[in-house]
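Asker: here is a sequence together with a model predicted from it:
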Amino acid sequence: MAKRDEYSARHLSVLEGLEAVRKRPGMYIGSTGSQGLMHCLWEIIDNSVDEALAGHASTIAITLHPDDSVEVSDDGRGIPVDVEPRTGLSGLEVVFTKLHAGGKFGGGSYNAVGGLHGVGASVVNALSARLDATVTRGGKVHQMSFRRGEPGTFAGAKPTDPFTAAEKGSPLLAAGRAKRGVTGTTVRYWADRDIFSPEAQFMEDELVNRARQTAFLVPGLRITIEDRRGAETSEQVFQYDGGISEFVDHLATDGPVTGIWRIQGHGSFSERIPVDGQMTDVERDCEVDIALRWGVGYDTTVKSFVNIISTPKGGSHLTGFEQAMVKVLRKVVEANARRLKAGNDKLEKDDVLAGLTAVVTVRIAEPQFEGQTKEVLGTPAAKQIVNRVVSTELEKRLTSTKRAEKQEAAAVLEKVVAEMKSRIAARQHKETQRRKNALENSSMPAKLVECRNKDVESSELFIVEGDSALGTAKLARSSDFQALLPIRGKILNVQKASVADMLSNTECAALLQVIGAGSGRSFDLEAARYGKVILMTDADVDGAHIRTLLLTLFFRYMRPMIEAGRVFAAVPPLHRVEVIHSGRKANEVRYTYSEAELVTLLAELEKKGLRYKEPIQRYKGLGEMDADQLSETTMDPEHRSLRRIRAEDAEAAERVFELLMGSVVAPRKEFIIEGAAALDREKIDA
C-alpha cells in the first residue's frame, strides 16, 4: 500500500478529449444546475445566430420536446461534411468531438461571432446522453449521432436505446436528398442527467427573453420557440426590423425626455496574436452601434453586447461608453453653466445615467472574453474606440443647431443638472441628519401618532385608511412599538405624475417625511425610521385601490423597502361569526378571512350541530370593528396575519405597474376586456 505522502509522475492524471469536460463541467458551463443547462442551449443557438450574422440564415427554430430534449434548427449553410485533412474526420465530427475546433478562428468564414473558443458544440455533446446532428447541404441530408461525445449509432430514437460506438472512420449517414438550394443544420440533444442536477430544467422565460433580445440585435431574423412539454403546444415568434432602436423602445418604461438617438461609428486597432506558432500583428476592425434615450424616471437600463452575445457584467466597451458620456456632458454643461445654473459642481456618472435606457453593441473579430461564459469583454482597444465614437457623435448631437435636436439637447442638460442638484441636496440633507438626533429632526406631520420605542428593527408603521379607522386603531395598537399614519382617500397615482407633483402632494410628502429615508435614487434604507410598514385598508374595492396606489408609491420612490421585505399588507377579517353555546358557556366568536373559509366554518358548525347568530357580520371597513376586535384580528403580532409585499422580478413588476397605473390607456383597456370573461360577477363587492 502506497504511503499517503508519496507523490510521483504515476499519480498524475491526463484527461484527453472530451473527458476533461465531463470531469470538470463547471469550467466550461459555469454550473450543473439550470444555468448550466441553459448555457449549453445558448452555445447551440449562438452557432445558428452566427450564421444569421454572417448573412447566411434568416430563421432559427427552437423546440422543447416532452422527452426532456431540445432541438435547434436553422436555414444556414450547414456544418461542413467533407473530410477535414488533418484529422481525416468529417467536418461535422470535428465540430462535435474536438475542443477548440470550428470555423471561427480566423479562417475567413466569419467576421464577427459569439462562439469564439471552439468548445461550444463539443462541450454540449460531451454533456449529452444523446445528440443527433442533421445537416442539409449540397442537395443531401447527412446525419450523425453521439452518446456522451462518442460517435456511433443508436438502435432506436431514445437516448436509452442500445448504442454501438463507431470503430473507425466517420459514421456519417446519408438520410436522404434535399431540394436544390435548401441548406441548414438541426441539432437535437438530451442533457446527461448523470452530470446535471435533478432539479435543473430549461427556463422558458429566460429562453423567451434571450430570443427576443437576439431578434432585436439581428434585424430581420425570425426566431420561433415551440414548447411541446405541456398539455397544449405553445409557440412564440420574434422578428424585428428596427434593430436596437426598437430594442431601446421595448426596454424603456418611463415617459420620454428625448427620442431614440443612434450613435454609430467604427475604428481599427492592431492586435498581437499567435499565427502558426508565431506572435503576429494583425489589423482588426471594431464597429460600434449604440441606441439610447433619456426618460423622465431615474432608473438606468444599459445592456451591452459583443457580436450579439450579452455581456451582463460589462467590460471594456461599456467602460468606454460610460466614460465618454460623463466626459462630453461635463464639457457641455460647463460651457452652459450660467444658463443651466449649474455652479461649480461637477456631474458624476449617476447623474448622467439617471433615466437612461441604452443598448451598446460592438462587433469585433475574435474578441477576448474573460472566461467561457463570456460575461465580460476584455479586448482593451474596444474601450478607446467606443469612447472616441461616442464622444464625437454625442457632442455633435448636444451642440447641434437644428431646432428639434437643440430642444432635445436642452432637455437632457436640464435633466442631468437637476439630477446633480438632487444628489448634492440629498448628500447635504443626509449629513445634516447625521448631526441631529431623533428629537432634533424637523417636525413630523401633526396626524402622525408616534410610538414610544425608538428601536427601528422592532417598530411598525401602520398606514391607516381614514380618520374613523384611526380612532379605533389608536385604542387597538400597542403604543410601545406601533405608530399610525392616517391617509385621507385615494392618494396621487405617482405612475402618471411627475416628481414635482408627487412631492407637492400632501399625503405622499407626509409618507416620505414619516419614513424619513428620502426618495428615488437618494433613498437610504438604513435611515428608514420603522422596521415594518403595514398597509391597513378596508376590505373592499376602494381599500384595494388605495393599497395599490400606496404600493405604486413605494415601488416607484421607495423600492429598497420592498426589496428588503419591509412592506406588508394587513389582513383584516371579512366575517365575524358568533357561535351560540347552550347553558352558561359564553358564546364563541370566530373570524374568517375569505368566502371559502366562511363556507368551511359554517359546514363545520352544522356538522357539530352548533348554531350561530344571524345575520353574519360582514366587515367592509376597519371602522366597523371595535378596538378589541381590531387588535385581536389585525394588529396584535401574536394573532394577526400579514402579507409580505415582494417584487422578485423588478422588470416584470415594472411592466405590471405601467400597465395598471401608467398614463397609456389603450393597453390597460385591452387588458380589462381580455380579463372580463374570467371575472366572477358574484365576487364583486359592490
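Answerer: Now that the structure is in, tell me what you want to look at. Model, not experiment: these values are computed from the prediction. Residues are numbered from 1 along each chain as shown.
Asker: going forward, measure contacts between C-alpha atoms and count neighbours the same way
Answerer: Will do.
Asker: so the nearest residue to residue 74 once chain neighbours are set aside is in which element?
Answerer: Take residue 74 and drop its neighbours on the chain: the residue closest to it by C-alpha to C-alpha, 6 or more residues apart in numbering is residue 60, 4.5 Å away. Per DSSP states H and E, residue 60 falls inside strand 59-64.
Asker: show me what the helix or strand that comes right after that strand is packed against.
Answerer: Counting by DSSP H and E, the next helix or strand C-terminal to strand 59-64 is strand 69-74. In terms of contacts (3 or more C-alpha pairs under 8 Å, 6 or more residues apart in numbering; DSSP states H and E), strand 69-74 is packed against helix 34-53, strand 59-64, strand 184-191.
Asker: now do strand 69-74: everything it contacts.
Answerer: The contact list for strand 69-74, computed with C-alpha atoms under 8 Å, 6 or more residues apart in numbering, reads 44-45, 48, 57-65, 184-191.
Asker: now do 7 Å
Answerer: 45, 48, 57, 59-64, 184-190 (C-alpha atoms under 7 Å, 6 or more residues apart in numbering).
Asker: repeat for stretch 242-250
Answerer: 216-219, 260, 291-292, 357-359.
Asker: in it, what's buried?
Answerer: Judged by neighbour count using 16 or more other C-alpha atoms under 10 Å, the buried positions of stretch 242-250 are 243-249.
Asker: below is an additional structure, to be compared with the one above:
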Amino acid sequence: MAAPKTRKPADTDDLFSIAASPKPAAKAGKPASTKAAKGDGTYSAKDIEVLEGLEPVRRRPGMYIGGTDEKALHHLFAEVLDNSMDEAVAGHANWIEVTFDEDGSLTVADNGRGIPVDPHPKFKNKSALEVILTTLHSGGKFGGKAYETSGGLHGVGVSVVNALSDRFEVEVARDQTLYTQSYVRGAPTGKLADKGRVHNRRGTRITFHPDPEIFGKGARFIPKRLYKMARSKAYLFGGVEIRWSCAASLIGDDTPQSEVLHFPGGLVDYLKASLQGYDTVTADAFTGKVSKAGSHGSVEWAISWFGGGDGFLHSYCNTVPTTEGGTHEAGLRAALVKGLKAYGDMVGNRKAGQIQADDVLGTAGAMLSVFIREPEFQGQTKEKLSSPEAQRLVEKAIGDHFDHWLTAAPLQANKLLDWVIDRADERLRRRQEKDVARKSATRKLRLPGKLADCSQSAADGSEIFIVEGDSAGGSAKQARDRASQAILPLRGKILNVASASGAKLAQNQQISDLIQALGVRTGSHYREADLRYDKVIIMTDADVDGAHIASLLITFFYRELPELIRQGHLYMAAPPLYKLTQGGKTLYARDDAHKDELLDKEFSGKGKVEVSRFKGLGEMMPAQLKETTMARGKRTLLRVVVPADEAKETGIAIERLMGGKPELRFQFIQEHAAFARDLDI
C-alpha cells in the first residue's frame, strides 16, 4: 500500500572509490614528507581497483537496476521483454512467449530475427551474441540502423540480466540453424554451440533464474505482476501476440495460468478495460494515433472523462512505462489545456481562462504512448522521459486532433467544458478556504493537550507526526522544525476500527484526539479544506510492534478518512533499525538486509565496526532522529496509496487481516506462513 515519496540518500561513491585515511597537515615552515611509513594510508596506483566485464554489475547492482528489491527483480524481466518487443515494433516478430516455470526461472521467446551469432569485428574470438551478453552498453540499438525506435536503448541491457542470474541460457534460431550457449553469473560455461539445422524456427529464446546471492534466498517473481507487465506490452502494440504461461503451483490469486494477449485496438482497448463499470462524461472517448509525428516518431492516445473515481495517466515511451511522467506528459497536458481554453474562448465562456491541467486530467482516464528515436531518460530504470522533442511532438499531434474533436461535436464539447470548469471552481474554492488563517481556525478547535503544534498558519507545507508514547514524542519534539512540524504522541496501540463497534469508536479518546488534531470530520463529512496539515506522517518504531501500530493507524485512515489517503496526505516515516560506527564514520541501516549490505560495501580496512540496534524512537538522540527520519531532504517517506485498480482487493485484504473474524486471519497465516522470513519476535 505504500509507495516511496522521497529519495534515499544517494550513494556517491563510484567504482574506483577507496576509503582513504585523512592525512595530518604539515607543520608550518616544514615541507611535507614524501616518504610514507608502512601502513600510514598511502594512496598510489596499486590502490586503484578496476572492475572489468560484468563485475561492476554484481558489485553494485543498484547502479544498474535501482536496487535488489522486488521492483528491481522484476526489472530483469522488463529488460528481456523489451528486447523482444523491439523486434515486434520493428516488424520482425509477431509473437512473444512468456513462461514462468516452477523452479522460479523465466523464459522469454520471440520469432524475430535472432541475436547475431557471427564473430564480432572488434572481438574476433567472440560471437556477437557473447559480446552482447557479457559487455555493458553493447547492442544494435545505438546507431539507429537496426532499430528506428527501441525500448531497450536506454535500458541496462540483457548483459545485466545475465550478470545477475545464477543460470542464464540462450537459444538463437537464425538462418535455419539453432545455436545455444549457457552462462553462470555472467560467465559463459562454454563456447557457442551449433545444434544443427532447424527449418521452421527463428528468433531468440532466453531462460534465466535470478541469483539468490544478489536478491536473497526468498526472492521470487510474482505471477500477477509478470502477467500485468506482459498484458500492458500487448496493449501498447496491437501487432504483437503475447502468449502467457505460468506453472499452476505458483499462482495463489486470480492470475490466469495461460492466456493469449492480443489487443488490435491498442490503447483504445486498454482504456475500455480500465474504465469498465464507470460512467463517462462524454459519449465518445478522445482517441487517435499519428504515425508520422516529427522526423522519426509516432504518438497514440486514448482519453475519457468519468465520475466516481480518481483520474489516472499511464504513459509509455517505446513501450516502456514512464511511471514518473516526463516531457511527453507535459505535451499532453499543454495540448488539452490550450484546446479547452481556445474552445471556451470561441463559445464565449469566460471561465475557461481559469482552467489548469489538474482540472482537465483530475477526473480523466488517459493513456499515452510515444515512439521516438534515441529517447533520453532520467535514471537507468527509465521511469521519466526527458527528451525535449517529445513535448513538442505530443503537443502538436494531440493539439491538432483535440481542436477538431471539440469543434466536430459541440454538444459533447460543451458538456466536457462545463465539467472541467466545475473542477476548476472547486479547486479555487478549496484554495480560498485553505488561505484562511489556521490560527483563527485553531481557536475554534478543542485541540488535544499532548499536541505540540507548529507555528506557521498555512496548511501548505505543514506536517504532523503521529508517534507512539511520550518517550518517542519527547525526542520528536526536540528534533522537529517548530515552524512547520507538529507532534502528536499516542499512548499504546489505538483501537482496531475494523473490528470495533460504532459506540466503542466514538468513546475512544486516542481516536478523538487524532481527529481533533487534524481538524476534520470522518466519513462522508470529510472536507479537504478543514485539514490542518499537508502531510500526516505515521512514525513508529522499526520493529514488529511498531508495524502493528502503523497497521492499526492505516486501517483507521482507510476506514474513517479514505479521502485523506486519496488526496495523497498520508505517509509513513522510515526510521533506521541499526547504527553502524567505525572510527569517525557512522551510517544507519533500515533493516537487517541493509545492515549486511552496508557492512559489506561501506566498511573496510582495520577496526571493529560497532553495530547498535535502536529499540525504539525514544532511544534515539534528537539529533539522530532529525537526521535520519524527520529532516526534509535527508529522510525517507513512504506515501500510503490505494491504486484505483486494486481498490476492491485492498478492501478485502483489510477486512481479512483486520476485521472481526479471527478465522480469516488464521486462514491467511496458514496460507502464507511458509513465505515468512526475518521474523522479529
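Answerer: Good, I have the coordinates. From a predicted model like this one, the values you see are computed outputs, not experimental measurements.
Asker: can you give me the TM-score here?
Answerer: Once superposed, the chains reach a TM-score of 0.62 (TM-score structural alignment, normalised by the length of the second structure), with 483 aligned residues with a C-alpha RMSD of 4.1 Å.
Asker: what is the most widely separated pair among the contacts of strand 69-74 of the first structure?
Answerer: Pairwise distances across the contacts of strand 69-74 of the first structure peak at 24.8 Å for 57 and 190 (criterion: C-alpha to C-alpha).
Asker: so the equivalent of residue 130 of the second structure over in the first structure: helix, strand or coil?
Answerer: Under the alignment defined by TM-score structural alignment, residue 130 of the second structure is paired with residue 93 of the first structure. Classification of residue 93 of the first structure by DSSP: H, G, I helix; E, B strand; the rest coil places it in helix.
Asker: number of residues surrounding residue 93 of the first structure?
Answerer: Using other C-alpha atoms under 10 Å, residue 93 of the first structure has 26 neighbouring residues.
Asker: re earlier: in helices only, show me the buried residues of stretch 242-250 of the first structure.
Answerer: Applying DSSP state H to these, the entries found in helices are 243-249.
Asker: trace residue 369 of the first structure over to the second structure, please.
Answerer: Using TM-score structural alignment, the partner of residue 369 of the first structure in the second structure is residue 377.
Asker: revised request: answer the last question for residue 422 of the first structure.
Answerer: That one, residue 422 of the first structure, aligns with residue 426 by TM-score structural alignment.
Asker: remind me which helix or strand its match belongs to.
Answerer: Short version, using DSSP H and E: residue 426 of the second structure is in helix 410-434.
Asker: in that helix, what's buried?
Answerer: 412-414, 416-417, 419-421, 423-424, 434.
Asker: likewise for stretch 53-62 of the second structure?
Answerer: Buried, per 16+ other C-alpha under 10 Å, within stretch 53-62 of the second structure: 54, 56-58, 60-61.
Asker: picking up where we left off before, most surrounded residue in the contacts of strand 69-74 of the first structure?
Answerer: residue 48 (28 neighbours).
Asker: mind listing what whichever residue in the second structure pairs up with that residue touches?
Answerer: Aligned by TM-score structural alignment, residue 48 of the first structure pairs with residue 84 of the second structure. With contact set as C-alpha under 7 Å, 6+ apart, residue 84 of the second structure has these partners: 96, 110.
Asker: mind redoing it with 8 Å?
Answerer: 93, 96, 108-110, 112.
Asker: do you have the strands of the stretch 451-600 of the second structure handy? List them.
Answerer: 463-468, 485-490, 535-539, 570-573, 578-582, 585-589 (DSSP state E, counting those that start in this stretch).
Asker: just to revisit the earlier point, strands - which of the contacts of stretch 242-250 of the first structure land there?
Answerer: Residues of the contacts of stretch 242-250 of the first structure located in strands (DSSP state E): 291-292, 357-359.
Asker: mind putting those residues into JSON lines with distance to residue 562 of the first structure?
Answerer: Output for these, formatted as JSON lines (distance: C-alpha to C-alpha, whole Å):
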{"residue": "291", "distance to residue 562 of the first structure": "31"}
{"residue": "292", "distance to residue 562 of the first structure": "29"}
{"residue": "357", "distance to residue 562 of the first structure": "23"}
{"residue": "358", "distance to residue 562 of the first structure": "26"}
{"residue": "359", "distance to residue 562 of the first structure": "28"}
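Asker: which one of the residues you listed is nearest residue 175 of the first structure?
Answerer: Looking across these and measuring by C-alpha to C-alpha, the closest to residue 175 of the first structure is residue 359, at 43.3 Å.
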